[in-house]
Every structure is written in C-alpha cells, then in structure tokens.
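Student: Got a predicted structure plus its sequence, pasted below:
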Amino acid sequence: MTVIIGLEIHCQLNTKTKLFCGCSTDYRDDGPNTHVCPVCLGLPGTLPVTNKQAVIYALRVAKALHCEVPAFSEFARKNYFYPDLPKAFQITQYDKPLALGGYIEIEAEGGGEKRIELTRIHMEEDPGRLVHKGSGDRGRYTLVDYNRSGVPLIEIVTEPQLSSPKEARRFLNKLRATLEYLGIYDSEREGSLRVDANISIKGYERVEVKNITSYKGVEKALTFEITRQKGMIRRNAQIVRETRHYQEARGVTTSARSKEMEHDYRYFPEPDLAPLEVSSWVEEIALPELPDARRDRFMQQYGISQNHARTLTGDLKLAEFFEEVTSGMPEIAAPWTADILLGELNYRDMPVTKVPNLHYRALLEEVKKGSVTDTSAVEVLRLILNQVMEGQAPEMPGVIIARLGLSKEEGESFVEVVASVLKENEAAVADHRSGKAGAINFLVGQVMKATRGRADPKEIARIIGDLLKD
C-alpha cells in the first residue's frame, strides 16, 4: 500500500508586533487577554495595517526555499465561526499567495537526496488560543486567550510527495533548521511551529490531522493514522474524508468533523488591505549561510564526514557550539559532539546552550592527549551535565578524573585483572577459541567493567590474545 503525505506548516514570524496592529507578540509570560486591541479583537470600525517586517521575513523564507514571488499578491477573508476567531473571519491569502513553488532537499531513505516540492507560501494571522480545563478528551470547560490573535504566520504547503513518517520528520527537521538560520522564528516558543498533515493510502480518501505541535508528535501521529487506515482497508471499511485531531497523551487520532471544502469558507478579497507588490524586494534580501552551505563548508574546512556534518549543521545552536570548541581537533570534536554529546543531551532533554564550552573543550583535550579513555570520558561528561542540570557549578574534567581515579593506565598493569576475567568466563573463552567473533568483545567489556574504563580496549584485546595463545 503506497502512502501519500502532504504537510501544511504554520510558522510564527518572530516580529515584535502583530501582523495588522501594534500589539506585542511577546505575550506568553503575561496574563491572558493582555496583548489585545480593537484591531486584533476585530471590533467594528477598526482598520488593519500590514506589518512590513513580517512581509520581509516571509520573503526571506521564500527566497531561501527557491520560491517564485509573483508581482502581485493579496489578502483575503476566510470566513468561519469559531471561539478563537473574534472577527468570525481570518485574514489570510487564498488564490494570490505571496510565493509559489520552491523546494527543500532532504536525505532520502536509501541515501542521497530527495527533493520535496512546495506548492506555496502564504501569510496569515494566527487565531486566538483555546485553553481546555479538565481531563480526558473533553474538558469541563474551555477558556479563550486572544493574546495570540493576530500574531503573523506563514503557511508552507508541500506537494504530496512524502512517503513515510520518517521522511516527514526529516523534512520538518530540515525546514526548522532553515528557519532558525534565517532568524525569522523562535523555536523555543511554545506553538511557534504547528503542523497539519494530509495522509492517504493511494486510491483511497484523504484524511487531515490538525495541529500537531512537536516533531516526535508528527511521526507518531502519521504512524498511527497510516496504521488505522491500512487496518480499515483490510477490513473493507470505508475511509471518509474528515479532519482528525492528534491526542498526544494517548498517541491516537480522533475524529473532529467532516472535512471542509474551499467553498465552505466563502473566500473574498480583504477590502481593508491594499494588495502586496513586493517582488522587487527579494533582490535586496541578503541570506545568511544556510544549513546545506554550512554542511559543505564543515566537510571541506574541518575534513569531517558527511553524516557528522549533516548532524552538526541540522541545528543552528549546535553548529555554533561545534565551531566554538573544535579549534585544532575537529577529528575528535565532530564524532564526540554529533554522536556522544547529542545523545546525552537528547536523553536529558537539555539544550546545547546549557553545555559549558570551557569544560567540554577541556574534556576533548584530555581525550586528545590520551590521558583518559573514551569510556571514562563519557562518565566525566555525564557528571558535568548532571551538575549543570542540578544547578551546581560544574567541576573541570581534570578535577573529576583525579577525584574518581579515572586516568588511563597502561594495559600491562591490568594483566592480572584480565587473567581473572578469563578464568571467570570459561564459556566465553571457549567461544573465542572456536572462532566466535563476539566473544572477544564480551571479554573486553568485562575487563573494562572491572577496571572502571581506565584501560584502552585495544590494549586489553591484545593482552587477551596473548594470554590465550596456545
């Protein structure tokens, strides 16, 4: 069964004021309904005025994603009644969007690059925010906060060219990185990037899943929905065109309503806003170094692998951190940062900005000098990260190594330990003698455990080989 996925990504633009009024967009730490005015509340007699900086940010995205910017675009009214929309219509763009086409290249399933084409990018205002009180799918009551109403958004619509949840997540990771590099949105703001996904099995009806708010959530929501649809097909049940919501706590999608069609919204041009004629602005927009360009530079400048370069440049803050600590030892800093450090940070849900550069670089220098094994160095890193998370002043790596006795020792000093391990693991020794490749790794692991990682695994493997010679 062929899976077909298209995404609609809503990104909040990180402007100081809203799209059509002067209210601040920095509202999340303030009380509800404190960043509102007659314009964003849609009171009678008010007139919107387009935020120029928001248009420039949107054009910056369009240029970075290889879009065509038409000579003429305009805002429209999308009419629907919902509690979070005080005007009973949303100012958006319909048949004359800001940008058309474009593409993003992602890593393909089997290697290489896959181009995902875009349909359009258009601008619109964010609706308000509904706060559900209570538990379960149905809260006891719902509150409305209009602080978010009017915050500038761009909606990026893809062609239905994604074929798996993993591809969708790769696409979103690449898009998020590009938006961060462009400096037009704040990834740490709650709700700054929200995703609607259209999923279908080829030959069957399309289903939309609304308002997925995390990257892991997108992959999980798509996986569940694909499994649900395939199960219905096997049971000969009818798949209906509908809108579903993703219940993140339960990991399921639930039916919300039948899918609206375009004519249901009764679009018509916004009479209070002049059309946009901004295609000439694109030439004046200077783009920063974007993820693909930085990846290629990392490979050339630092001599690191494509996989490490792709990982390190997939997040702007991680790329900046790497360049701050890598001087003189990229061959060590690249695998340590991309593989070990990133894994530890993901486990702790800790941002790289919390890692003390001085301590991390000092640890890499200890590894480079050979004064500590990789195993012991990982133990030191974990202690430093835990100290930071607990609000303590982190110890320098050299202090931790001395305090815990983690200094690397010559392999010969562990001959007796190796002999003892061989005696205690006769079955593994027999497996090794019979040619089983994994047996030596098990024995080395037991020695490393007994020595608390202070020995070089290669030296231990050599000593084991010497002791087991006939």
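Tutor: Nice, thanks for sending it over. Numbering: from 1, shown residues only.
Student: C-alpha only now, for contacts and for neighbours.
Tutor: Will do.
Student: check contacts around the nearest residue to residue 412 once chain neighbours are set aside.
Tutor: Computed as CA to CA, 6 or more residues apart in numbering, the closest residue to residue 412 that is not its neighbour in sequence is residue 463, at 7.7 Å. If a contact means CA atoms under 8 Å, 6 or more residues apart in numbering, then residue 463 has 411, 412, 415, 418 as its contacts.
Student: Same check on residue 83?
Tutor: Shown in contact with residue 83 (CA under 8 Å, 6+ apart): 130, 144.
Student: Other residues contacting the helix ranked longest in the chain?
Tutor: In the chain, taking DSSP state H as the definition, the longest helix is helix 215-234. Contact partners of helix 215-234, identified using CA under 8 Å, 6+ apart, comprise 1, 3, 165-166, 168-169, 172-173, 195, 197, 199-201, 209, 212, 238-239, 246, 248, 251-253.
Student: picking up where we left off before, what residues of the helix or strand the residue nearest to residue 412 falls within count as buried?
Tutor: Here residue 463 sits within helix 457-467, counting by DSSP states H and E. Residues 457, 460, 461, 463, 464 are the ones in helix 457-467 that count as buried (16 or more other CA atoms under 10 Å).
Student: How far off centre is that helix?
Tutor: Chain-centre distance of helix 457-467: 43 Å, with CA atoms, centre = their mean, to the nearest Å.
Student: ok, back up a step: show me which positions of the longest helix of the chain end up buried.
Tutor: Residues of helix 215-234 classed as buried: 215, 217-226, 229-230 (neighbour count, 16+ other CA under 10 Å).
Student: Put this next to the first one:
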Amino acid sequence: MSAKLIHGYEVVIGFETHAQLATKSKIFSRASTAFGAEPNTQACAVDLALPGTLPVMNREAVACAIKLGLALGSHIAPVSIFARKNYFYPDLPKGYQISQFEIPVVQGGEVSFFLEGEKKTVRLVRAHLEEDAGKSLHEDFLGQSGIDLNRAGTPLLEIVTEPDMRSSEEAVAYAKELHKLVTWIGVCDGNMQEGSFRCDANVSVRKPGQPLGTRREIKNLNSFKNMQQAIDYEIRWQIEEIEDGRAIQQATVLFNPDTGETRAMRTKEDAADYRYFPDPDLPPLVIAPEWVERVRADMAELPRVMAARFVQDYGLPEYDATLLTQSKAMAAYFEAAAQASGQAKLASNWIMGEISRRLNAQDSGIESAAVSAAQLAALIGRIQDGTISNNAARQVFEALWSGEASDVDAVIEAKGLKQMNDSGALEKIVDEVIAANPGNVEQFKAGKDKAFNALIGQIMKASKGKANPQQATDLLRARLGG
C-alpha cells in the first residue's frame, strides 16, 4: 500500500525511545532509582564522577537488555562496548554521558502492529544501554532554575528505529506497541508522566521518489496524544516552510501542549559533535550464550507468541489475536471467557466490540470491566443455546454492566427475555401473520425478498420479540415454499 501524501509530500518518521529500566539501583552505582525523592538525595559520588570513583555495571540492567532483544527478535551482541558521549549541559554532572556507540548490545529486530486492519512492521536499528542525565527545574514564578541530579545514572535502553513510519498515526501505533512490549516483559514500568518512557520523533518530508529530507527531532514526547499533535504540527510547518521557499534546518525542537506548536531548542548535533570514544573505566560487556538462554527460559509468553497461539488454538483471525494481546489482563480475560463458553470468536467479538467501546469511553483498561469473564461466558452460553436473542443479550449485558444484577439467568427471567422456542406456539403466530398479510406473501412469491423480511418483522412483533429468529425464518420459508 502506497504511503499517504499530504499536499503532495511524503512524511518520513523515525523514533528514538528511552525506556527507563525497572532496576532498583542505577546503571553504574548502588544509588536508588525510586521516583519522587527530594532533589539531589539520590545522587552518589559515582553518579557525579567525583575523583577516585569508578562505574560498575548493573547486572540486572544487562538482563533487561537481553529480554528486550529476545522480545524484538534482535541479535544480542556477545561483546559490546561502552563509550563516552561528550557534551556540556548543566544537568550532566560528568560533562559526558556513558552510552554505547559503535557496538550496541541489541542490534536489529522489528516491531509489528495493526493500523486500520493493515499489518505494519517497523525495523529497528539498535537498542543500547546508557545512563540518564539529571533534570533542570525551571521555577518561572521565581525567575530561577535549579538542577536535580536524582535521575543522573538511571539505567536506560535507547531504542532506535529505521525511518519506516509514514504518518503520525503509524508513529503513535508503533509507540503504543513498543510501550506494551516493554511493560509486558517487565523491563520498564512505562509511566510516561514520570519519564520512564520518553519518545523522540525524527520528522522530515519529501516529494515521492526524492532523497530523504532534512529532519527535525521532537524531544521528550511523554503522552500519545501529545505525540500525534506534535508530529502533525511539525509536518504542516515543514511543508509550509518548503512551499514558501525556505530550507529546513536540522534542529532539536520541543512541543508545547498549551499552544500545540513545536519550537526550535538548539541546532541538532551529529555523532561527530559528541566526540565518542571508548570509556576507559569500563571493560567490554561480555554476554555468554548460556546467560541469554537462562533469560529466555525465565521469560513469560511474549505477545506475538500468545497471539499465534490464539490463532492456532482458538481459530481467531490474526487481527483479533493481536488486539486481544494488547495487555496480559486483556489476554487473560479473553481466555477465561473463551474456555468457559467454548465460543472463542463470540467472546472475541464481545470484548473487541461492546466491552472495548465502554472501556474506551471510560478511558480505562480491561481490569475495570464491570462484566467479568465468567458473566460474559454465561451470557454467550445463553445466546448459543437459543435462550435469548442477540437483541436480548444486549439488554442483559447492560443490566450486568450497570450493576443492576449480577446473574445472567436472573436478568433473563426478571425481564422476560427468553426466546419463544415452543414450535407449536410459533407455528400459530406464523400462520396468523401469513393470513393477515396476503400482499406481502404475494410479493415474496413474485421474488421480492424485502416482503419476506417484512413478514419476519411482523412475526417478531406478534411474539413481542421473543420468537427465535432462525426458527421463525425456517418456519415461514417452509409455509411459503421459499
């Protein structure tokens, strides 16, 4: 499928995502990574690079990198190198950041997701281990700025994509899928408001078939809503600049959610500007194959593996299986309902339809569903055995969701929703409808299908909606010889 063009321009987007690793201590020291401490109470001598201190690698951070590599289908380098990334910034106490450059720990891989029913795949360049910098605090009402070094040395994995995305919608879908993955495998808590999952979007535009345009990097996007707004604004801005005859300058920009605009922060640096060189205080990181296999053995079932199992075991379409594995809680809810009802596709339809619609309206997850998996299974069972129609099922569901009742059969009984399955009584209604509507009968016999549907409507009305639609259809056809 060709890329969507905006005013004749193709959009090109690549991502750099910083995922804070779920370790209790920092990447090269024993200082705590807990969020919310008083400023500068969790920055130790190693984090500040005081004379005589040496960094020591956090083993758990490496294990997190291995997990992510396995989850992404990446190559995990048996030997990788740490480097010093040199730049001056007030919240960088060392004057350099320990990162990886030429040989990262995780290489290649991909992230796949569905967007509007179409499967998309974004290729990854790498994921490398590095330490975070501190944080600048700007107190506008005092006209002062301060530095909090609690984050300095916090372990990160920077995950870098190829420029494979062609719209803000694709970019957000990729970010959501990556967010799901890092939280699923437990390497990151994914808290965007606390800065645990921060995305930088590299955005450029070009005419189709032309070389890549000059990119601008939107830094520190910390919500999916801001991400889409920022990218859309940047796309419009770049196209307007080019159409007005101005060249795009490579830059780092920030997004202001209050104005909905991006603004340039500084000229974008290239790798040469950082003067990378191997860190003399850290030996090469060696990861033995046995370590990788131990991590693999301890990992929970991955989303893509679980989705493939749902296709194989439950006969679901790949699209359904992918959506049902958006979270462990969603997958568990589906499996419980599918196994209890024996109707996997119906369970999937209810979860992806009515339940998801209500949860989205509440902006909440499946954990907040007011109808349990067991209740949903019971409801599906009553549809399947002909006790209630699909119409009545929606009424039962509403009663369960609103808390009006908790038992499916009790709701059916109290509301008188049972379908009429007495063939004798239904035959009588069918005969009466045929006798009362000779015009529709003649039209049907003349080949007009709408007349048949009108007769079914009359049957349902006469039975007060309790007739089994399939049974009514069969009886009417038998009577009319159709």
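Tutor: Yes, it's here. Computed from a predicted structure; not experimentally measured.
Student: Quick TM-score on the pair, please.
Tutor: The pair, once superposed, lands on a TM-score of 0.77 when counted by TM-score structural alignment, normalised by the length of the first structure; 425 aligned residues with a CA RMSD of 3.8 Å.
Student: Which part of the second structure matches the longest helix of the first structure?
Tutor: The alignment of helix 215-234 of the first structure onto the second structure (TM-score structural alignment) spans residues 224-243.
Student: what does stretch 155-172 of the first structure give?
Tutor: Going by TM-score structural alignment: stretch 155-172 of the first structure matches residues 158-175.
Student: can you give me the end-to-end distance of the matching stretch?
Tutor: 13 Å (CA to CA, to the nearest Å).
Student: for stretch 278-289 of the second structure, same thing?
Tutor: In terms of CA to CA, the two terminal residues of stretch 278-289 of the second structure are separated by 24 Å.
Student: Can you list the buried residues in it?
Tutor: Result for stretch 278-289 of the second structure [16+ other CA under 10 Å]: buried residues 278, 279, 282, 285, 287.
Student: neighbouring contacts of that stretch?
Tutor: For stretch 278-289 of the second structure, the external contacting residues (CA under 8 Å, 6+ apart) are 54, 55, 56, 77, 78, 79, 80, 81, 82, 83, 84, 98.
Student: Mind doing that once more with 7 Å?
Tutor: 54, 55, 78, 79, 80, 81, 82, 83, 84 (CA atoms under 7 Å, 6 or more residues apart in numbering).
Student: Stretch 100-112 of the second structure too?
Tutor: Against stretch 100-112 of the second structure from outside (CA under 7 Å, 6+ apart): 69, 72-77, 80-83, 119-130.
Student: residues in contact with the alignment partner in the first structure of residue 17 of the second structure?
Tutor: If you follow residue 17 of the second structure across to the first structure using TM-score structural alignment, you land on residue 9. Residue 9 of the first structure makes contact with 155, 156, 157, 193, 194, 195, 196, according to CA under 7 Å, 6+ apart.
Student: let's go with 10 Å and repeat that
Tutor: Going by CA atoms under 10 Å, 6 or more residues apart in numbering, residue 9 of the first structure touches 121, 153-158, 172, 175, 193-197, 211-212.
Student: SS state for the equivalent of residue 186 of the first structure over in the second structure?
Tutor: Alignment note (TM-score structural alignment): residue 186 of the first structure maps to residue 189 of the second structure. Assigned by DSSP: H, G, I helix; E, B strand; the rest coil, the conformation of residue 189 of the second structure is coil.
Student: One more: residue 66 of the first structure?
Tutor: From three-state DSSP, the assignment for residue 66 of the first structure is coil.
Student: Mind telling me what it corresponds to in the second structure?
Tutor: That one, residue 66 of the first structure, aligns with residue 73 by TM-score structural alignment.
Student: what do you get for residue 19 of the first structure?
Tutor: Counting by TM-score structural alignment, residue 19 of the first structure corresponds to residue 27 in the second structure.
Student: quick check, its match in a helix?
Tutor: No. Read with three-state DSSP, residue 27 of the second structure is coil and lies in no helix.
Student: What's the separation between it and residue 285 of the second structure?
Tutor: 13 Å.
Student: who touches both of those two?
Tutor: 57, 62.
Student: tally of neighbours for the match of residue 186 of the first structure?
Tutor: Neighbours of residue 189 of the second structure under the rule other CA atoms under 10 Å: 19.
Student: Distance from the chain centre to the match of stretch 155-172 of the first structure, please.
Tutor: 12 Å.
Student: nearest residue to the residue most central in space within the second structure other than its sequence neighbours?
Tutor: Centre of the second structure computed as the mean C-alpha position; nearest residue by CA atoms, centre = their mean is residue 176, 3.2 Å away. Spatial nearest neighbour of residue 176 of the second structure, chain neighbours left out: residue 224 (7.7 Å); criterion: CA to CA, 6+ apart.
Student: part of a helix, is residue 427 of the second structure?
Tutor: Yes. Looking at residue 427 of the second structure with three-state DSSP, it is inside a helix.
Student: the longest strand in the first structure is where?
Tutor: As assigned by DSSP state E, the longest strand anywhere in the first structure is strand 113-125.
Student: mind listing what's buried in that one?
Tutor: So strand 113-125 of the first structure, judged by 16+ other CA under 10 Å, has buried residues 114, 116, 117, 118, 119, 120, 121, 122, 123, 124, 125.
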